Structures are given as C-alpha cells and as structure tokens.
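Asks: below is the structure, and that's it, no one-letter string:
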C-alpha cells in the first residue's frame, strides 16, 4: 500500500486539524497514513506557555476558525509550560513497528487538544498507547529503558537534514510536499496524481499553505 507521510509535533494544533483533512481525502483510497516525528522545540529550547500572549492570539486568529470550518472540537490546553514530546515520539516508533502510528498519533493529539491531558507524562502516554492496542507494559518498559530513544534522534535528524522540515504539519504526497493544513481540493488533486503515477519520483516541489 502506498502512503501519505505526515511530519508532526503533538503540541501543534494544526496537526490535529490536518489529520481530519488527510483522513477525509484518503477515505476509500488504497492509501495509508504514516506519521513521522518533528519536535518544534526540542530540549533545551523552552516550550510555550498558554498564559503568554502568543498562543491565545494565534488560536483566536487561526486555530479556532479553521477548527470550526472542519468541524473539529479543539481547545487551547492549559498545561504550562507545554509538554515536551520526545517521549511521545519514542512510543511513536513502537507504534510504527506495529502499524499503529496513525491511530496512536491521533489518540495523542486528541488527548492533548480535546482532553487537556499532559502528553509529556510517561504514565499518560502508556495509557494512550494502550488505547490503540499497544501493550501497556511493553510501552512502559520501552520508555523506562529508552528502547526507542536513538531511533527518535535519528527520526529528527532525517526530518531536518534529509527532508528539510522546518514546520508542521508537513505532508508528503508522492512527489508533492504541503506545508500546513492543505485545502481539500489541492490535497485530493495531489492524491489523484499520486495514485496515477507510474514513473520514477522527481524532486519535491514545496507548496506552502497558510500558517
């Protein structure tokens, strides 16, 4: 099965909104969704605080209007400062091995943006992994032992150095790259081309969409 690749950070609300667009556009097609890691603010870079002006401003200006348009319930989480996502992405590697990366990523995004849960807490992450069929004890031990830590570092290197990712969501559809939450029509057109393509891949043109 061919796949759309979504580079995301679980503290980015546009990643939850993009998931809705991509899921709708790929429904009924023989196309899977693969999720990849990109930390917007890896340690030791400070994470954002919801009480500071920046987050409420961008949510009012961009997040809430798009969420209303797409019919996605979403709220600015209260956790301050925002959690780091390295451990959540370690379990993403585990989910990838089980073909559960889409289900896991969606569950983590829902937990943060719809349930106001701290996705930096290992105990919370183990529960979310279990929600999508990942063995809870195996997930707990993986986080405790750092089983996927090196793989996560390599995933970040790949995103930054090999793919040139600078913002999320970044969505790769065959030979096209969308930065931001793409309009449905543009994404469907790219998916049509993706399905019809028979030749070798060409270089990636970058399509910048909104925020």
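Replies: Here it is on my side, so go on. Note that the structure is predicted; figures quoted are calculated from it, not measured.
Asks: CA atoms for contacts and neighbours, from now on please.
Replies: Noted.
Asks: what helices or strands is the host helix or strand of residue 150 leaning on?
Replies: Following DSSP states H and E, one finds residue 150 within helix 149-157. Helices and strands touching helix 149-157, by 3 or more CA pairs under 8 Å, 6 or more residues apart in numbering; DSSP states H and E, are strand 31-37, helix 86-97.
Asks: can you show me the helices along the protein?
Replies: 13-26, 54-58, 64-70, 86-97, 101-115, 122-131, 136-145, 149-157, 184-196 (DSSP state H).
Asks: just the buried residues of the fourth one, please?
Replies: Counting neighbours by 16 or more other CA atoms under 10 Å, one finds that the buried residues in helix 86-97 are 86-95.
Asks: swap in the second one?
Replies: Burial within helix 54-58, assessed by neighbour count using 16+ other CA under 10 Å, is assigned to residue 55.
Asks: what's that helix in contact with?
Replies: Outside helix 54-58, the residues within contact range by CA atoms under 8 Å, 6 or more residues apart in numbering are 48-50, 76.
Asks: same thing but 7 Å
Replies: For helix 54-58, the surrounding residues in contact (CA atoms under 7 Å, 6 or more residues apart in numbering) are residue 50.
Asks: which parts of stretch 4-17 are buried?
Replies: By 16+ other CA under 10 Å, the buried positions in stretch 4-17 come out as 4-17.
Asks: no wait, stretch 32-45
Replies: Buried residues in stretch 32-45, counted by 16+ other CA under 10 Å: 33-40.
Asks: from the chain's centre, how far out does it sit?
Replies: Centroid displacement of stretch 32-45 relative to its chain, using CA atoms, centre = their mean, to the nearest Å, is 7 Å.
Asks: alongside the first one, take a look at this:
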C-alpha cells in the first residue's frame, strides 16, 4: 500500500497530521507493507528567503485580526499540538521560503531518510526557531537527519530537484488539493487535514480491504460443505 502526503514545512497542522498518521499506522495490522512518501506543497511560493517580523505579526496582517487575537490563535494551536507530541514555539519561528527545504526532501527520499528529515525540519521551524529558508541552516538540519552535508550544500547551490518539487505541485493541482496536509492512499482515497488517528486508521483498513478482496474457494469444485446459516443448520 502506498500513502503519499502533501505538506509544507511551515504548516503546523502538517506537523500535527504527521504524528496522528504515525499513531494510526502503528495500529494498522499491515503497517510493514505500507510505503510512505512526502510530497511538496508551498503555502506561500512568493515568500522571501526570510520574512521580516515575527509570526504573530504576519498572521495578524494576513487574516485581518489583532496582534492579541493572533497570539491567542498560536496559544490554542500550541495546546492542540502538545497532545500530539509537539512543543511549538511560534514566538521563535522565523518564516521564509520553503522551496529549498522541499528540494532537500527529494534528496532525502533517494537516500532513505525522507521521514527523518521531514521531522527534523518541522522541529527546526516550529520548535527551535531555525531559519527555514537559509541554505546553511538547511544543510545543518539535513546533516542532523543523516544526509551528507557536502551533498546537501551542492544540491542547494544547483537547481537539482527543482523539477521534482514543481511536479509534486502540479500533481496537487490535478488532485484539487488546496490545503495541507493531504493524504492520498493507493492513488484512490484522499484524506484532507490532520484527521484523528482513528479516522486515518479507518481509511487504511478500507483501502487495504479494497485492494485485497476476499476470494471464495470451494475445494474440489463442489457447491460447498454443509454449514449453519442464519441461525439454522442442515442436520
């Protein structure tokens, strides 16, 4: 079974959705046969490499609310995230462009550490105040996740994986994805948002049953042996 997840590094609901998905996957009977891949989605492709001002100020301006209301939204989100294993610190967050981070995630996929890097980037941005658009910061975080620092630096100095990021974004458009996180299971089932683990588990079970329907076999080619049906038996 394949699970593809579209998300952005600067999306707190994407981080929450990652941990909720992991909780669901841990309960899934066929978890060892699930292949998970992360796909690129930029919430703000026009963002500068590093945005001026703090995140609450940006949030207030974007949604036309007061600074106090923006701070309240962050407090509520922080409380929600805590139950899913996150320690958000929006007062530290330094917003910026995530295109290069997504390029490194494609490199990480080839090196078998994509999920590890995704987690490290989320923690770097949402918990530690790392500059998510700064190349040297990204190289350091990539090395933390197990990538070779020189290779990561070389990728960022080139245009490698740029086409892969754009291909992900075109696929998101084709699916009609307008918000993240967004989960696609076996290219057939779509799940939008950071759903509770039980809801995600239900989708995984449904997709598995659909891909592995029960086949009735009658040994010897007969019509079947005697049995009990609907409370009555052939005796």
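Replies: Right, received. Where do you want to start? The model shown is predicted, which means the values in this text are computed figures rather than measured ones.
Asks: which one in the second structure is aligned with residue 115 of the first structure?
Replies: Under the alignment (TM-score structural alignment), residue 115 of the first structure pairs with residue 128 in the second structure.
Asks: what about its match, how many residues nearby?
Replies: When neighbours are defined as other CA atoms under 10 Å, residue 128 of the second structure has 18 of them.
Asks: output the helices and strands packed on helix 149-157 of the first structure as TSV; include the columns distance to residue 208 of the first structure.
Replies: Formatted as TSV, those follow (distance: least, CA to CA, whole Å):
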stretch	distance to residue 208 of the first structure
strand 31-37	19
helix 86-97	25
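Asks: these: which one's closest to residue 165 of the first structure?
Replies: Nearest to residue 165 of the first structure among those is strand 31-37; the distance by CA to CA comes to 10.2 Å.
Asks: ok, the residue nearest to residue 116 of the first structure when sequence neighbours are not counted - contacts?
Replies: Excluding the flanking residues, the one nearest residue 116 of the first structure by CA to CA, 6 or more residues apart in numbering is residue 77, at 5.1 Å. Going by CA under 7 Å, 6+ apart, residue 77 of the first structure touches 112-113, 116.
Asks: gap between residue 77 of the first structure and residue 176 of the first structure?
Replies: 32 Å (CA to CA, to the nearest Å).
Asks: residue 119 of the first structure too?
Replies: Residue 119 of the first structure is 31 Å from residue 176 of the first structure, by CA to CA.
Asks: neighbour count winner among those two?
Replies: residue 119 (25 against 19).
Asks: circling back to that earlier point, who wins for neighbours among the contacts of residue 77 of the first structure?
Replies: residue 112 (26 neighbours).
Asks: was I right to think that residue contacts residue 119?
Replies: Yes - applying CA atoms under 7 Å, one finds residue 112 of the first structure in contact with residue 119, separated by 6.4 Å.
Asks: gap between stretch 53-61 of the first structure and the chain center?
Replies: Using CA atoms, centre = their mean, the offset of stretch 53-61 of the first structure from its chain centre is 20 Å.
Asks: re the thing from before, kindly reformat the helices of the first structure as TSV containing distance to residue 207 of the first structure.
Replies: TSV is the format used below for the helices of the first structure (distance: least, CA to CA, whole Å):
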stretch	distance to residue 207 of the first structure
helix 13-26	15
helix 54-58	22
helix 64-70	19
helix 86-97	26
helix 101-115	23
helix 122-131	33
helix 136-145	36
helix 149-157	21
helix 184-196	10
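Asks: right, and those helices - which one's nearest residue 163 of the first structure?
Replies: helix 149-157 (9.0 Å).
Asks: OK, contacts around the aligned partner of residue 100 of the second structure in the first structure?
Replies: Residue pairing (TM-score structural alignment): residue 100 of the second structure is matched to residue 87 of the first structure. The contact partners of residue 87 of the first structure, by CA under 7 Å, 6+ apart, come to 120, 143.
Asks: state the distance from residue 87 of the first structure to residue 27 of the first structure.
Replies: 30 Å.
Asks: same check on residue 18 of the first structure?
Replies: When distance is defined by CA to CA, residue 18 of the first structure is 14 Å away from residue 27 of the first structure.
Asks: looking at those two, which is more packed in?
Replies: The neighbour count for residue 18 of the first structure versus residue 27, taken as other CA under 10 Å, is higher for residue 18 (25 against 10).
Asks: which residues touch that one?
Replies: So residue 18 of the first structure contacts residue 181 (CA under 7 Å, 6+ apart).
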